[in-house]
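Q: Fold the stuff below for me.
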Amino acid sequence: MPKITYIEYDGEEHVVEASEGSTVMQTAVDNGVPGIDGDCGGFCSCATCHVYVEPAWIDKVGPPNDDEAAMLDYAGNIRDNSRLGCQITITEELDGLVVRTPESQH
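A: Now for the predicted structure:
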């Protein structure tokens, strides 16, 4: 199973195993990772799963699609590496993925 590392704004790390086909958001919610709520259930309509993808992973994760980019406007504190966790599907290639949660979500 791929492992995902979530780093809170204060540096606290949570390493969790993720099921392939799940999402960064669902894996966080299922494992009680603080700072990722997923209020909309993963339908790209709330931005409560905003994460910053570590630079080494940007190419593997890929850019947001148009709908995600539009929803990110509501998240605040957007950076070039901002993504919605509900839109990042876990694959074996993402084993070791590292994402950070914004302070505004805590």
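Q: drop to CA atoms for contacts and neighbour counts, all remaining ones
A: Fine.
Q: Quick check, central residue of this protein?
A: Gly85 (3.0 Å; CA atoms, centre = their mean).
Q: does that residue really touch Met25, like I thought?
A: Yes: under the criterion of CA atoms under 8 Å, Gly85 is in contact with Met25, at a separation of 4.4 Å.
Q: Quick check: neighbours shared by the two?
A: Cys49 (CA atoms under 8 Å, 6 or more residues apart in numbering).
Q: What residues does the residue nearest to the centre of the chain make contact with?
A: Counting by CA under 8 Å, 6+ apart, Gly85 touches Thr23, Val24, Met25, Gln26, Cys49, His50, Val51.
Q: a markdown table please, covering the residues you listed and showing distance to Glu92.
A: Below are the contacts of Gly85 laid out as a markdown table (distance: CA to CA, whole Å):
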| residue | distance to Glu92 |
| --- | --- |
| Thr23 | 12 |
| Val24 | 13 |
| Met25 | 16 |
| Gln26 | 16 |
| Cys49 | 21 |
| His50 | 22 |
| Val51 | 20 |
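Q: now the other sequence, so there's something to compare against:
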Amino acid sequence: MAKITYIENGGTEHHVDVPTGLSVMDGARRFTIPGIDGDCGGACACATCHVYVEGGWAERLPPMEEIEHDMLDFAFDVKENSRLSCQIKIDDGLDGLIVRTPPRQY
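A: You can find the predicted model right below:
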């Protein structure tokens, strides 16, 4: 289990314990975190789970695969620290991870 901080675009923070094996998107949906839609259910087919990885965590995550990189073309306001939360799988090493939602999802 890992404590993940989700920060809404407006600044509201949610600190939740997400079970190992779930994705960051699964955690957001399980705890009803606004701003992460996950319309495709985690199939990396829609980009509605786009997040910004904050606090130096971007460099600590596994590199994104080509499908995630390509799908980010459909996300709003992509930045250097953009990731699809469906592709970030929770393990104990992600305890303390911080993600922020973009102004909107497509």
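Q: Can you calculate the TM-score here?
A: Comparison of the two superposed chains (TM-score structural alignment, normalised by the length of the first structure) gives a TM-score of 0.95, and 106 aligned residues with a CA RMSD of 1.3 Å.
Q: Can you report how many residues lie near Val78 of the second structure?
A: Number of residues near Val78 of the second structure (other CA atoms under 10 Å) recorded here: 15.
Q: Leu72 is in contact with that one, correct?
A: Yes: the pair Val78 of the second structure and Leu72 passes the contact test of CA under 8 Å, sitting 7.1 Å apart.
Q: circling back: what's the spacing between the counterpart of the residue nearest to the centre of the first structure in the second structure and Ala75 of the second structure?
A: With TM-score structural alignment as the criterion, Gly85 of the first structure lines up with Ser85 in the second structure. Going from Ser85 of the second structure to Ala75 of the second structure by CA to CA, to the nearest Å gives 12 Å.
Q: okay, and the common contacts of the two?
A: His50.
Q: Skipping adjacent residues, who's closest to Lys60 of the first structure in space?
A: Leaving aside its sequence neighbours, Lys60 of the first structure sits nearest to Leu94 (CA to CA, 6 or more residues apart in numbering; 7.2 Å).
Q: quick one: Pro62 of the second structure is in a strand?
A: No: counting by DSSP: H, G, I helix; E, B strand; the rest coil, Pro62 of the second structure is not found in a strand; it is coil.
Q: And the strands in the first structure, which stretches?
A: 3-7, 13-17, 50-53, 82-84, 98-100 (DSSP state E).
Q: export those strands to a markdown table and tack on mean neighbour count?
A: Putting these into a markdown table (neighbours: other CA atoms under 10 Å) gives the following:
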| stretch | mean neighbour count |
| --- | --- |
| strand 3-7 | 21 |
| strand 13-17 | 16 |
| strand 50-53 | 26 |
| strand 82-84 | 27 |
| strand 98-100 | 22 |
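Q: for Glu13 of the first structure, what are its contacts?
A: So Glu13 of the first structure contacts Thr5, Tyr6, Ile7 (CA under 8 Å, 6+ apart).
Q: same question but for Pro19 of the second structure, I mixed them up
A: By CA under 8 Å, 6+ apart, the contact list for Pro19 of the second structure reads Met1, Ala2, Gly27, Ile90, Asp91.
Q: Cool, thanks, signing off.
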